[in-house]
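*Asks:* No sequence on hand, only this structure:
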């Protein structure tokens, strides 16, 4: 297949998009989320003032849709959302790239947002605590270091296998990431090969997705392929159970859904029957699958110390008792003005005779 040559005649009025965003983040993101991110870039590049409602009108979205997109990019660590009195007032672009072509974002790269919908800060912002391995930055290896690494037969095999699975020539960022797995996370050749194979089998050839998976395995202290397979099998079981509870079929989990599942199973340590119960209640109340709604239910149960499915039954019983006590009692007001009189009886035959005798 012939290669394509790209040309551009006029660069005026252009909006700059980082290569890191295109290479590592864009492919995994919802298309509507990408639109919102690019529009924010366009506005900050030309110092345009805007609001949540303006963005919503631009793309025929609801304001909730826009907030959902902003929350996604915040989870990806590409945006920082600032609130004043629980109202979103500022969005700051964050640059985590390690390449020379992407410079750190300075103070000018801020977008002031007014008239934002009011959301409680506790519901908007995710936890900022990150595992130590995830906070660790991927080193920017020098050309000499990369050349030295490539003399290692394992590294040669890793680069070859990765290019074959991804179907592309690896960029410097890709090579740095793979070297990070081998040199910093101490993944073996077999484990890195399985990592690439697993991520591609899940439908993602994004190095960003591969990196997130590798960091999760490192956090679980996975060092062998057998451990990784056991972990992924458990993960697949959890995902399948939760999606079936929502009535969702043939769907590959996206990142925000994976984050919720990990939160429920790892942070909250809920069993699948508890999560299934929350999903069922979500469908009854919201009439559609909603990870956000289910998360509110599960977070409330977690805060109330739920450990077993029977604990939910006890909470329901307590809720019914409180509701019964709060129910206003019926008041007997007695006779009203419509029935507070003596009923009269009439002899209709006598009345008829009297009417007939009238001349």
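*Replies:* The structure has been received and is ready for your questions. None of these values were measured; they are calculated from a predicted model. Numbers count the residues shown, from 1 in each chain.
*Asks:* contacts, neighbours, all on C-alpha from now
*Replies:* Fine.
*Asks:* all strands for the chain, in order.
*Replies:* For the chain, the strands defined by DSSP state E occupy 50-51, 79-84, 87-93, 110-114.
*Asks:* Structure two is appended below for comparative analysis:
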């Protein structure tokens, strides 16, 4: 009897999580770390690609939160992060948890489980606010680490070192009682220390003192204009936190709220996460923030790749891309269609050439990719050569006479 082939019409609608992970790793992980790891397993089982930006948008986290979670799991040897020569994250290798207990890594070669996300720049290990833990911090009485997993394929060692590690107890002292608000002076943290960005509990008197400042009224008005409603007292305290603890200028707070609202994020919890990430990166001006944003903006790198560009975009190139997306209102597929035509047409001044195409489509009311065929057909009709004039009849090339035959007939009869 012939063998039967058993198959299903759809892909499995489930994700398998190792019991080792549940028993030994799940307990100490926070909310963001668990979400990221489970989502990676889900995308790997579905054989789908993802990116840092996609994960951040999926769970309403920042790209920095996602990178921290990835570094956390890398530090526990549950996954490996692959980078290119420009330190861009290009791959994630999920390790086999059971391999460390049963068989060696050599016996598991060829059981790789990985996927490639869109490029995202990894934070520099020499960043001003990079979290590091010395060997002295990890003392003998620290909590024992779970059994180390063995990778299921060969990975490059030393490419990235985890710069997020468990902190020793008592590292952050309890906050002193809050004092009436006054404009803080810039204070630099001592060398080797990580600044604390813990949000204080501001009193009603402190909030009132903050609101009574002359410059506060304008800042709150700008924030309310972006959000589209009056701010609540907790939201005002968040802005006070930006100034008091994060030492943000009014211009940087303006740019921060504008950036988050443009992304469709009006929740102040999200805005606060972005602000803390900027503070940890040492960002103090809107120009520095814009440069940081470009590193993680998926649309920017998608368009750059579409035009055959690599590396970080210039300020002028970012202006072009933002104009196409925000001012012209084009979706990514329409922009990539213009990029494809640009690459086929020229090797130089590609942004200017693409600008010419997209501005023309904007004038011709192109809104979707399907509208482009209509514009192309109209262009072809305009380019058709005019029909040549018909040659004159060779028998009618002489001057024609016109006679009044009725008058001639009467004249003949009368005679």
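*Replies:* It's in. It should be emphasised that the depicted structure is a prediction, and the values quoted were computed from it without experimental measurement.
*Asks:* Overlay them and tell me the TM-score.
*Replies:* Once the chains are laid over each other, their TM-score by TM-score structural alignment, normalised by the length of the first structure reads 0.36; 169 aligned residues with a C-alpha RMSD of 5.1 Å.
*Asks:* Mind checking the strands of the first structure for the one nearest to residue 356 of the first structure?
*Replies:* strand 87-93 (82.9 Å; C-alpha to C-alpha).
*Asks:* Distance of the residue nearest to residue 40 of the first structure when sequence neighbours are not counted relative to residue 296 of the first structure?
*Replies:* Computed as C-alpha to C-alpha, 6 or more residues apart in numbering, the closest residue to residue 40 of the first structure that is not its neighbour in sequence is residue 111, at 7.6 Å. Look at residue 111 of the first structure and residue 296 of the first structure: by C-alpha to C-alpha, to the nearest Å, they are 29 Å apart.
*Asks:* the more surrounded of those two?
*Replies:* residue 111 (22 against 14; other C-alpha atoms under 10 Å).
*Asks:* So the more buried one is in contact with residue 81, correct?
*Replies:* No - using C-alpha atoms under 8 Å, residue 111 of the first structure is not in contact with residue 81, being 10.0 Å away.
*Asks:* Return every residue with contacts to both of the two.
*Replies:* Shared contacts of residue 111 of the first structure and residue 81 (C-alpha atoms under 8 Å, 6 or more residues apart in numbering): 90-92.
*Asks:* quick one: which of those residues is nearest to residue 323 of the first structure?
*Replies:* residue 90 (40.8 Å).
*Asks:* For that closest one, which residues are in contact?
*Replies:* Contacts of residue 90 of the first structure (C-alpha under 8 Å, 6+ apart): 81-83, 110-113.
*Asks:* ditto for residue 380 of the second structure
*Replies:* Residues near residue 380 of the second structure by C-alpha under 8 Å, 6+ apart: none.
*Asks:* Secondary structure of it: a helix, I assume?
*Replies:* Yes - the assignment for residue 380 of the second structure, made by DSSP: H, G, I helix; E, B strand; the rest coil, places it in a helix.
*Asks:* now it: how far from residue 337 of the second structure?
*Replies:* 18 Å.
*Asks:* likewise residue 240 of the second structure?
*Replies:* Using C-alpha to C-alpha, we find residue 240 of the second structure at a distance of 45 Å from residue 337 of the second structure.
*Asks:* who's more crowded, those two?
*Replies:* Taking neighbours as other C-alpha under 10 Å, residue 240 of the second structure and residue 337 compare with residue 240 leading, 24 against 16.
*Asks:* How about that one, nearest residue that isn't a chain neighbour?
*Replies:* Closest residue in space to residue 240 of the second structure, ignoring its immediate chain neighbours: residue 210 at 7.1 Å, by C-alpha to C-alpha, 6+ apart.
*Asks:* State the distance from residue 79 of the first structure to residue 69 of the first structure.
*Replies:* Distance from residue 79 of the first structure to residue 69 of the first structure, counting by C-alpha to C-alpha: 11 Å.
*Asks:* ok, now residue 157 of the first structure?
*Replies:* Taking C-alpha to C-alpha, one finds residue 157 of the first structure at 39 Å from residue 69 of the first structure.
*Asks:* Looking only at neighbour counts, state which of these two leads.
*Replies:* Shown here are residue 157 of the first structure and residue 69; by other C-alpha under 10 Å, residue 69 has more neighbours (21 against 14).
*Asks:* so who does that one touch?
*Replies:* Counting by C-alpha under 8 Å, 6+ apart, residue 69 of the first structure has contacts 32-33, 36-37.
*Asks:* Residue 348 of the first structure versus that one, what's the distance?
*Replies:* Residue 69 of the first structure sits 78 Å away from residue 348 of the first structure, going by C-alpha to C-alpha.
*Asks:* packing partners for the strand ranked longest in the second structure?
*Replies:* Ranked by number of residues, the top strand in the second structure under DSSP E is strand 88-94. In this structure, strand 88-94 of the second structure packs against strand 79-83, strand 114-115, strand 120-121, with contacts taken as 3 or more C-alpha pairs under 8 Å, 6 or more residues apart in numbering; DSSP states H and E.
*Asks:* in stretch 55-74 of the second structure, what counts as buried?
*Replies:* Across stretch 55-74 of the second structure, burial judged by 16 or more other C-alpha atoms under 10 Å covers 55-56, 61-74.
*Asks:* Please name the residues that touch the closest residue to residue 161 of the first structure other than its chain neighbours.
*Replies:* Leaving aside its sequence neighbours, residue 161 of the first structure sits nearest to residue 193 (C-alpha to C-alpha, 6+ apart; 6.9 Å). Contacts for residue 193 of the first structure were tallied using C-alpha under 8 Å, 6+ apart; they are 158, 161-162.
*Asks:* The stretch 151-300 of the first structure: helices as residue ranges?
*Replies:* 153-166, 172-183, 189-201, 207-219, 225-246, 255-262, 272-286, 291-303 (DSSP state H, counting those that start in this stretch).
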